[in-house]
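Asks: Sequence first, predicted coordinates after that:
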Amino acid sequence: MKISGSSKFIAEIIGTMVLVLMGCGSAVIAGADGTTGVGLLGISFAFGLSVVAMAYAIGHISGCHINPAISIAMVIAGRMKASEAASYIAAQIIGALLGAGLLYLIASGKAEYAGGLGQNGYGDFSPQKYNLTSGFVAEVIFTFIFLLVILGSTSSKNINGGFAGLSIGLSLVLIHIVGIPITGVSVNPARSIGPAVFVGGGALEQVWLFIAAPVAGAILAALVWNTLIEKREKS
């Protein structure tokens, strides 16, 4: 059965909305303080579980990219047309804005709400004050690792492809466990754009890093995968 472009577009909007609402929501609503909330591990699992849930919900419709870096990597890897990737990216940004908007609507209903939406940052806006260089390197490398897992898990040569959603989600958990103190973890331009637009200020000024670094990491992963790991045989 052929799946329409509109179905894929809607699926990517919904999937990205869920990722931002539940992932960022775990930090904003459930709390980063391990004594009264879910803590760093809980936030890490919220992002990973969001991906797992959406992979099995919409994976058969759109592939569940819900991340512009993934769509770009798929183009570089030869698994997707650039025109389709552009549609996916537009849907992902819309979904992220919807997720961030819903999170703001919910979170702002509490009198003590401080105004954050789980936005990413470096320097003074980093959870533990890591500088721009640390933030950029971390985002490139973490995205590189994330995309290698995705490319491998979804490869036609992988006999365990049915578990792709689980492996991808767990890899995102791992990345968040290490990366939250550095930047809050993006590895996904849409996930960063949504909250930054609503928070504004420093979050919006710094969002360029969380677009550039994940895209660079994704491109690097696709090139390494195609040229060094799963080499295409010459005809």
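Replies: Received, thanks. Residues are numbered from 1 along each chain as shown.

Asks: Please make it C-alpha for all contacts and neighbour counts, starting now.
Replies: Will do.

Asks: The longest helix seen in the chain: which residues count as buried?
Replies: Secondary structure of the chain read by DSSP state H shows that its longest helix is helix 82-107. Residues 85, 87-89, 91-104, 107 are the ones in helix 82-107 that count as buried (16 or more other C-alpha atoms under 10 Å).

Asks: Run a quick neighbour tally on the nearest residue to residue 189 once chain neighbours are set aside.
Replies: Excluding the flanking residues, the one nearest residue 189 by C-alpha to C-alpha, 6 or more residues apart in numbering is residue 211, at 4.6 Å. By other C-alpha atoms under 10 Å, the residues close to residue 211 number 21.

Asks: Can you give me the distance of residue 211 to residue 107?
Replies: 25 Å (C-alpha to C-alpha, to the nearest Å).

Asks: go on, residue 90?
Replies: Applying C-alpha to C-alpha to residue 90 and residue 107 gives a distance of 26 Å.

Asks: How about residue 234?
Replies: The value you get for residue 234 to residue 107, if C-alpha to C-alpha is used, is 55 Å.

Asks: mind listing the helices for this structure?
Replies: 5-18, 25, 39-62, 68-76, 82-107, 132-153, 164-183, 189-199, 201-205, 209-224.

Asks: roughly how far is the second one from the heart of the chain?
Replies: Spelled out, it's helix 25. 14 Å (C-alpha atoms, centre = their mean, to the nearest Å).

Asks: and residue 231, how many neighbours does it have?
Replies: The burial count for residue 231: 10, using other C-alpha under 10 Å.

Asks: can you check residue 227 too?
Replies: With other C-alpha under 10 Å as criterion, residue 227 counts 12.

Asks: for residue 130, same thing?
Replies: 17.

Asks: List the buried residues in stretch 142-158.
Replies: 142-154.

Asks: want to compare, so here's the second one:
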Amino acid sequence: MGKDVEVAEQGEFQSKDYQDPPPAPLIDPEELTKWSLYRAAIAEFIATLLFLYVTVLTVIGYSHQRDSTPDPCSGVGILGIAWAFGGMIFILVYCTAGISGGHINPAVTFGLFLARKVSLVRAVLYMLAQCAGAICGCGLVKAFQSAYYVRYNGGANMLSDGYNKGTGLGAEIIGTFVLVYTVFSATDPKRNARDSHVPVLAPLPIGFAVFMVHLATIPITGTGINPARSFGAAVIFNKEKAWDDQWIFWVGPFIGAAIAAIYHQYVLRAGAIKALGSFRSNA
């Protein structure tokens, strides 16, 4: 009886052994014929729309409350804004992870593409859907808060006074690195197989990463770390001030995402060592 239990336990352990899934194809024309691709793009569009609507509305609402009362503790404050961004990411990733992977951010999509988790076709379609959703979400904010929208710069990301462009770029690179690194770690199937006894709810650490980065970088850039968020707000606000430093909110997140993908795949997951070992064995 004891041996049977031991064998069953060994079999259960062996069933959890992990093998890396094959990399996504760079270009897969057949993917364009599948409804699942377009369903995922629609999910990314709606999720990004809701994300921008709630978060930018929170930013504008807090700015109005701050100016309309002398109490420095009125309104949600920077802490509340950070919670709005982190909480919405937690909710939306939880809702869309099973459909599109819950990217809601071109930088996340770019990092996963570099790691060959998604194809080029899917990555491009996701980014277009995310940017379109961000524009529509900010359009709704302007419609509902037309009285305060222009006064508070449409909730657009801008480099704060007293900070140079290098500081802003560095803040966006590091902030996006933290986010994308968390995405890779929280969704790593090898970790789930190895630590299956530890329940991991991926949206939770991802949402907390967004929350913590906002606390650190709101005073510097207003916190981008999501090119769609910065682009959508700039398009609807459409003032020169919003476009002056727009490149920071694209270059910074893409660099941060690339570093996170390389670090996770080739350092932590030892992708470079595995490739070298395979090359030597073949030789």
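Replies: Thanks, I have the structure now. On a predicted model such as this, the values are computed, not experimentally measured, just so you know.

Asks: What's the TM-score once they're superposed?
Replies: Scored against TM-score structural alignment, normalised by the length of the first structure, the superposed chains reach a TM-score of 0.91; 229 aligned residues with a C-alpha RMSD of 1.8 Å.

Asks: picking that back up, could the helices of the first structure go into TSV alongside distance to residue 116 of the first structure?
Replies: As requested, the helices of the first structure are arranged in TSV below (distance: least, C-alpha to C-alpha, whole Å):
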stretch	distance to residue 116 of the first structure
helix 5-18	17
helix 25	10
helix 39-62	15
helix 68-76	23
helix 82-107	8
helix 132-153	19
helix 164-183	14
helix 189-199	7
helix 201-205	10
helix 209-224	17
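
Asks: Need the counterpart of residue 81 of the second structure in the first structure.
Replies: Correspondence of residue 81 of the second structure to the first structure, assessed by TM-score structural alignment: residue 43.

Asks: let me fix that: residue 260 of the second structure
Replies: Match for residue 260 of the second structure (TM-score structural alignment): residue 221.

Asks: Test my guess that residue 82 of the first structure contacts residue 75.
Replies: Yes - judged on C-alpha atoms under 8 Å, residue 82 of the first structure makes contact with residue 75 at a distance of 5.9 Å.

Asks: distance of residue 89 of the first structure from residue 178 of the first structure?
Replies: Residue 89 of the first structure is 27 Å from residue 178 of the first structure, by C-alpha to C-alpha.

Asks: what sits against residue 77 of the first structure?
Replies: 222, 223, 225, 226 (C-alpha atoms under 8 Å, 6 or more residues apart in numbering).

Asks: What residue in the first structure is paired with residue 232 of the second structure?
Replies: Checking TM-score structural alignment: residue 232 of the second structure goes with residue 194.

Asks: before we move on, back to that, can you count the residues close to the match of residue 260 of the second structure?
Replies: 26.

Asks: and the nearest residue to it once chain neighbours are set aside, what does it touch?
Replies: Once flanking residues are discounted, residue 221 of the first structure sits nearest to residue 144: 5.0 Å by C-alpha to C-alpha, 6+ apart. With contacts defined as C-alpha under 8 Å, 6+ apart, the neighbours of residue 144 of the first structure are 214, 217, 218, 220, 221.

Asks: again, only using 7 Å
Replies: Counting by C-alpha atoms under 7 Å, 6 or more residues apart in numbering, residue 144 of the first structure touches 217, 218, 220, 221.

Asks: For PyMOL, what selects the buried ones among those?
Replies: With 16+ other C-alpha under 10 Å as the criterion, this PyMOL line picks the buried residues out of the contacts of residue 144 of the first structure:
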select buried, resi 217+218+220+221
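
Asks: just the contacts of residue 144 of the first structure now: which is nearest residue 201 of the first structure?
Replies: residue 217 (25.9 Å; C-alpha to C-alpha).

Asks: any idea how far the spatially most central residue of the first structure lies from residue 75 of the first structure?
Replies: In the first structure, the C-alpha nearest the mean C-alpha coordinate belongs to residue 188, at 3.6 Å (C-alpha atoms, centre = their mean). To residue 75 of the first structure, residue 188 of the first structure is 16 Å away according to C-alpha to C-alpha.

Asks: how many neighbours does residue 217 of the second structure have?
Replies: Residue 217 of the second structure has 19 nearby residues by other C-alpha under 10 Å.

Asks: now it, nearest residue through space, not along the chain?
Replies: Closest to residue 217 of the second structure by C-alpha to C-alpha, 6+ apart is residue 223, at 5.3 Å.

Asks: Alignment lookup: the one you found to the first structure.
Replies: In the first structure, residue 223 of the second structure lands on residue 185 (TM-score structural alignment).

Asks: Do I have it right that its match meets residue 178?
Replies: No - using C-alpha atoms under 7 Å, residue 185 of the first structure is not in contact with residue 178; the gap is 8.9 Å.

Asks: Settle it for me: which of those two has more neighbours?
Replies: Neighbour count, other C-alpha under 10 Å: between residue 185 of the first structure and residue 178, residue 185 has more, with 28 against 16.
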